[in-house]
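Student: here is a sequence together with a model predicted from it:
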Amino acid sequence: MIVSTSRINCTAKYGAIDGVEESLQTYVNHHFIRSFEYLLMATHYANYEKNRPGFEKLFRGLSDDTWKEGIELIQYITTRGGEMNFNLVSSEVTAEEVGDPNFELYELNSIAKALDIEKKLAMEAHKIHAEATRKNSKFHDPEISSHLEHEFMAKQRDIIRKLAGYTSDLSALLNTPDNSLALYLFDDYLQKQ
């Protein structure tokens, strides 16, 4: 006897992946956009005029980490039976690109911009987490929320804390009488991290 099964049930999709797949895809695309932004910021400090190897290292590291997280998210989406759509980007990110595409910032402003970027990525993860944890039979998915908590939220918390500390320290150092020496020493500190 042959049992008929529908093709819909022959996928790896279960839980709320259908409800949050588009949000996860948008989140991946935001990671890639932010990775390129960090890379542009890194190249601003890796030239003969600026020559700030510590800042270049910081932003190149943020770029690499953000890129890896995007790749990891694609792997997660496909593991759960989804597909990746690279065309999904929120209007908020698109408006930012049109409004202020300048990545040649002073040192303090560039760290503050990186802090803002990381906060936005963290808040986006919180929104997806909230969608996956709704107590609705169509949307509740503790596996997605657990994955976001362990793979993204803890890392972003640490990055936000580090960048906030850098912003505070650099701001205080730049308020000294010899702020060019302080900036040099801060860049040297970043290079050794």
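Tutor: Structure received.
Student: alpha carbons only for contacts and neighbour counts from here, please
Tutor: Fine.
Student: strands of this structure, start to end?
Tutor: With strands called from DSSP state E, the chain shows none.
Student: helices and strands around the longest helix belonging to the chain, which ones?
Tutor: Ranked by residue count under DSSP state H, the longest helix found in the chain is helix 17-45. Applying 3 or more CA pairs under 8 Å, 6 or more residues apart in numbering; DSSP states H and E, one finds that helix 17-45 contacts helix 53-79, helix 107-132.
Student: try this one next to it:
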Amino acid sequence: MGSTAEAGWCAARVNLDKFFTDIEFIKDELKELDDVYFSLQYSHEQSKTLHNASAVKDLRSRMDADVTLALKKAKVLKLYLEVLDRSNAANRSLPNCRLGSSSDRTRISVFNGLRKKLNDSMDSFNALRQKISSEYRETVQRKYYTVFDENPDEKTLDLLISTEALLFVAIPKDESTSLYFRPTPNTIPPPFDLYPWSKRMRFLKWHY
């Protein structure tokens, strides 16, 4: 009887050790997710002060990469937690690990803490994405008003944001005048990337 109880305790101990090994791995992944969040937050603030076209373009590429990485990590972490949850349920079939046992309460407490941490991290990340999107929309609207002395309607504003096109500037050979292309929902502009940054920003002197 004593040997059976001891064997059950040893099995519970081994499983709990394995559990905490998995927990440390998930914590490391959550830390990396936080690092991506702070990187995106820093890049967003930095984007407000940059005025070099190449630097801004590189920064936006990094921001896009951070968003993609964060979403990928969050998806993987969700899968890890689902596996861990199933492992907790299976663990209750072992001696000394049944529902309500010390081992089970420890697992549930740690698991709930990790799940809350992931949810909080994603809430913060989504709030930051919304802030970036909202501020970018306001910036585009302000730039449009500076050029045309009127606010764009919602369809035009959506077009400008989706194509990253605020203004197309054709520079004549004598460069005495500049011709501006006014994007509208009924006018599909050529790919904005075809226009050199010098031409895109010649008039505004503002950068994305």
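Tutor: Received it, and whenever you're ready, just let me know what you need. Just so it is clear, the structure is predicted and the values come from calculations on it, not from any experiment.
Student: tell me how the two chains score on TM-score.
Tutor: Taking TM-score structural alignment, normalised by the length of structure 1 as the basis, the two superposed chains have a TM-score of 0.41; 124 aligned residues with a CA RMSD of 4.8 Å.
Student: Throw the helices and strands packed on helix 17-45 of structure 1 into JSON lines and include distance to Leu174 of structure 1, thanks.
Tutor: Converted to JSON lines, the helices and strands packed on helix 17-45 of structure 1 look like this (distance: least, CA to CA, whole Å):
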{"stretch": "helix 53-79", "distance to Leu174 of structure 1": "15"}
{"stretch": "helix 107-132", "distance to Leu174 of structure 1": "9"}
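Student: report the central residue of structure 2.
Tutor: Val67 (3.2 Å; CA atoms, centre = their mean).
Student: could you measure from Leu33 of structure 2 over to Thr106 of structure 2?
Tutor: As defined by CA to CA, to the nearest Å, Leu33 of structure 2 lies at a distance of 25 Å from Thr106 of structure 2.
Student: show me where structure 2 has its strands.
Tutor: In order along the chain, structure 2 carries the following strands (DSSP E): 168-170, 179-181.
Student: out of the ones you listed, deepest packed?
Tutor: Among those, strand 168-170 has the highest mean neighbour count (mean count of other CA atoms under 10 Å), at a mean of 19.
Student: what's the distance between that one and the middle of its chain?
Tutor: Remark: strand 168-170 of structure 2 is offset 33 Å from the chain centroid, using CA atoms, centre = their mean, to the nearest Å.
Student: tell me the contacts of the residue nearest to the centre of structure 2?
Tutor: Val67 of structure 2 sits next to Leu40 when contact means CA atoms under 8 Å, 6 or more residues apart in numbering.
Student: what ranges does structure 2 have for its helices?
Tutor: Going by DSSP H, structure 2 shows helices at 2-47, 53-91, 102-148, 154-163, 197-200.
Student: make TSV out of the ones you listed and add distance to Val169 of structure 2.
Tutor: Below are the helices of structure 2 laid out as TSV (distance: least, CA to CA, whole Å):
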stretch	distance to Val169 of structure 2
helix 2-47	23
helix 53-91	16
helix 102-148	12
helix 154-163	15
helix 197-200	6
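Student: out of those helices, which is closest to Leu179 of structure 2?
Tutor: When the helices of structure 2 are compared by CA to CA, helix 197-200 sits nearest Leu179 of structure 2, at 10.7 Å.
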